[in-house]
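*Asks:* Provided below for reference: sequence and predicted model.
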Amino acid sequence: MKRTVLITGGHISPAIALIQELSRREDYSIHFIGRRYAFSEAKDRTSFEYETITSFSIPFTDLQSPRFPSRMSRKTMLFPFILLSKIITAAKILRKIRPGAVISFGGYISAPVVMAAWLLHIPVIMHEQTIAPGRANRMLSRYARSMCIAWEESRKYFPSSVQKRCILTGLPIRDEIRSLTKESLHTPNSQKTIYITGGSSGSHRINQVVLDVLPQMLKRYHIIHQCGDSHFHDYEKLIEKRASLPSDLKKQYEVYKYISLKQIASILHQADIMVGRSGANTIIEIALIAKPAILIPLPESAFNEQKKQADLLEKKGSAIICDQQTLTPDRLINTVDNLFKKLKYYQVNAQSYAHTEEISRHRMAHARLADSIDDCIRGRRNMVSESNNTDSGPDSDS
């Protein structure tokens, strides 16, 4: 009999890594709760998580959840009532699916699912990817049977009662990253290649700067750009910009809304450097494959987590940090030029860091997290079995 698990949360990359591992174990039936649409008001644009999860033929249930308010407003007064309605909806979904465990990868989207699971006595396993956990995971951690963490430093941010339940698993890494293929995209004229990304949802600020500096950069570099799909219509603007370029420069620029799982490994393998945000998944993935980077931390990230994560690689000498507030087209191209001038230095440092225990432990994080789920479900079944035996005792004696 297959074990049923339900996965939810806002961080899709580690969720994919776990799905890949559970699928190999064959005795799991997986369901996913997330956002079907990239924007609640735009029903014509499906989200990256929906496109990716359904590509595994995994049942996907749409659930829009309110963000935790950061300041008092009229919406703040409505928040408890909206959240309660979402918890009720999540409870109905859980009663129908009847999972043996709920696995949450954080974010506000997971809140009603985690709370509903706790109310229904379904064990919850949470995973925190960042060094400094966000508000949602700090609050929801009290409902978790196990709190899996990617960094030992994360433990201190949780309540003392939760710290005892923290398990250092590392951050699950997708198969495509852990075992890079030999296939790669063709690089025109064998020029130096830059992979620019703002994460799966893209970055409007980074896209703006790239748009302004694109012709100059393409004279020196081949650029692969993942820009996301936003209401700013950055993709359409970049496509229009590409169309206006001379034919020799046009060949130097590849732009995508999203990068598929099959593409990402070969792109990272091909790129000499990466330019992008410093989310937890990005930091660990480029550290594992020893890729020098220019990191632009998201200023609005909770507890300045992206800056803290970028600092890790900068201190190891494998990355340069660019502050978004001072990021200009000239600053970007100058930083890229300077990194390429010292590329060997950054590559050596990146390779040294990749072989440390701090980074190499993440290679097996997917298996350790799956083992925790095995133990949790097995333990729950034993508890149910013991309870049934206890309940049936008096009847058998009568």
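*Replies:* Arrived safely.

*Asks:* When you work out contacts or count neighbours from here on, use the C-alpha atoms and nothing else.
*Replies:* Noted.

*Asks:* can you pull out the helices in the stretch 201-350 of the chain?
*Replies:* Under the criterion DSSP state H, counting those that start in this stretch, the stretch 201-350 of the chain contains helices at 204-218, 234-243, 247-250, 261-270, 280-288, 305-315, 329-341, 343-354.

*Asks:* For residue 61, which of these is the nearest?
*Replies:* Among the helices of the stretch 201-350 of the chain, helix 261-270 comes nearest to residue 61, with 21.5 Å by Cα to Cα.

*Asks:* Below is structure B, check it against A:
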Amino acid sequence: MSVHVVIAAAGTGGHIYPGLAVAQELRALDPQAAVTFLTTRRGLGPVLLRRYGEAFHVVAGEPAPARLSPAAAVFAAALARGSVEAAWRLRTLGARVVLATGGYGCAPAVAGARMVRIPVVWQEQNALPGRATRLMARWARAVALGFEEARNRLPAPVQARAVVTGNPVRRELLTVGREEGIRRLGLEAGLRTVLVVGASQGARRFNFAVVEAAEELAHLEGAQVLVSTGQSQFDEVEAALSARYPGGRRDSGGWRLGRLRVVPYVDDMPAAVAAADLAVSRAGAISIAEYTARGVPLILVPYPYAAEGHQQLNARAVERAGAGVVVPDGALTGSRLVEVIRELLMSPERLRAMAQASRRLGRPGAAEEVARLVLQAAGA
């Protein structure tokens, strides 16, 4: 009989994309396996799962408040309702195991799994396990960690069940060649490519730095720069660039000055990661996993308001491995951005060493490792 796996994934792309990556590997390992997602109405779950053609069900769920407040009662009521809904779904589907991809968005599915006695595998992306992991991973059959540093930050009983797998990335991020990536993005093949992506929704700090430094970024020796502003911030950034740099021009889907191209959103991240010789990024765990799986050197600017400062710890882990340079958010100005990029581009040996360290840090087989843990927990 084929195994039915339910993947609990809610909230941000950082929770959805690992689930999608593991679903790919589950089907590769067992073509008869059935996969269904459980998500909540809040966040990107329904949008991304429809885009990728995945079967899913929505259960009640609300974000967990950081402190006691009226929102705590709303969260508790939604958790109770969502847990009952999840338990009913799991029993109806005949699920054999639940993979939880982290965060309180998984709480209803984990609680529902306990109600119907289905094993849980928990996946933690960050170097600092979040509150949800520290609370709920104690109920998991196995815990897959993205960073070795996370192990000692787990409750003692959980550490014995923790396995460092790395963070799952989708297959398409591993299979696109550099030349194909350059072609798909309409970039120049003979130049090194610097990718600047603050976040899927944009990062104002990154965008202000790009506006300030556009002239220098547009004329970096031997390099081209591709910037994603985030859809919601593009019009503001384009207006600022056009006012400041009359030599720039609007082109199809973006704005261009010399060898600098600014776009609202990079739809084709597999091509972008494949094309990148250097990336400037926030320090989200899945972003780091995608870049290091391809051996891309990193300039990391941790988001200062990330829960419990986990992006800072992610970034420092990459820096210790020799794969990245960390720039504090408050220090990211246009001049500092150009300084760090230029320093690395003008040091080919250092950049090559960072690429090798990034490749060593990357875990391109993480999705398969997690999928095997899931099947093992299911007894398949």
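*Replies:* On my side now, so go ahead. Keep in mind the model is a prediction, meaning the values are calculated, not measured.

*Asks:* so which of the helices of the stretch 201-350 of structure 1 is the most packed in?
*Replies:* Looking across the helices of the stretch 201-350 of structure 1 with neighbours counted as mean count of other Cα atoms under 10 Å, the highest average goes to helix 280-288: a mean of 22.

*Asks:* what about it, how far off from structure 2?
*Replies:* Its aligned residues in structure 2 lie a mean 2.6 Å from helix 280-288 of structure 1 after superposition (mean Cα distance after the TM-score superposition for structure 1).

*Asks:* Over which residues of structure 2 does that helix lie when aligned?
*Replies:* Using TM-score structural alignment, the residues of structure 2 aligned to helix 280-288 of structure 1 are 285-293.

*Asks:* Check which helices and strands the longest helix along structure 1 sits against.
*Replies:* Ranked by residue count under DSSP state H, the longest helix found in structure 1 is helix 365-397. If contacts are counted by 3 or more Cα pairs under 8 Å, 6 or more residues apart in numbering; DSSP states H and E, helix 365-397 of structure 1 sits against helix 12-25, strand 101-104.

*Asks:* Give me whichever of these is most buried.
*Replies:* Of those, strand 101-104 is the most buried (mean count of other Cα under 10 Å), at a mean of 25.

*Asks:* Just after it, pick out the following helix or strand.
*Replies:* helix 111-119 (DSSP states H and E).

*Asks:* what about the next helix or strand after that next one, how far off from structure 2?
*Replies:* Counting by DSSP H and E, the next helix or strand C-terminal to helix 111-119 of structure 1 is strand 124-128. Compared with structure 2 after the fit, strand 124-128 of structure 1 shows a mean deviation of 1.0 Å (mean Cα distance after the TM-score superposition for structure 1).

*Asks:* In structure 2, which residues correspond to strand 124-128 of structure 1?
*Replies:* So strand 124-128 of structure 1 sits over residues 120-124 in structure 2, by TM-score structural alignment.

*Asks:* roughly how far out does the match of helix 280-288 of structure 1 sit from the chain middle?
*Replies:* 7 Å (Cα atoms, centre = their mean, to the nearest Å).

*Asks:* quick one: contacts of it?
*Replies:* Residues from elsewhere that reach stretch 285-293 of structure 2, judged by Cα atoms under 8 Å, 6 or more residues apart in numbering: 14, 18, 125-126, 146, 166-169, 173-174, 273, 279, 281, 297-298, 311, 314, 358-364.

*Asks:* same thing with stretch 109-126 of structure 1?
*Replies:* Here stretch 109-126 of structure 1 has contacts from 8-10, 34-35, 63-67, 83-84, 86-88, 90-91, 94, 99-106, 136, 140-141, 143-148, 373, 376, 380, using Cα under 8 Å, 6+ apart.
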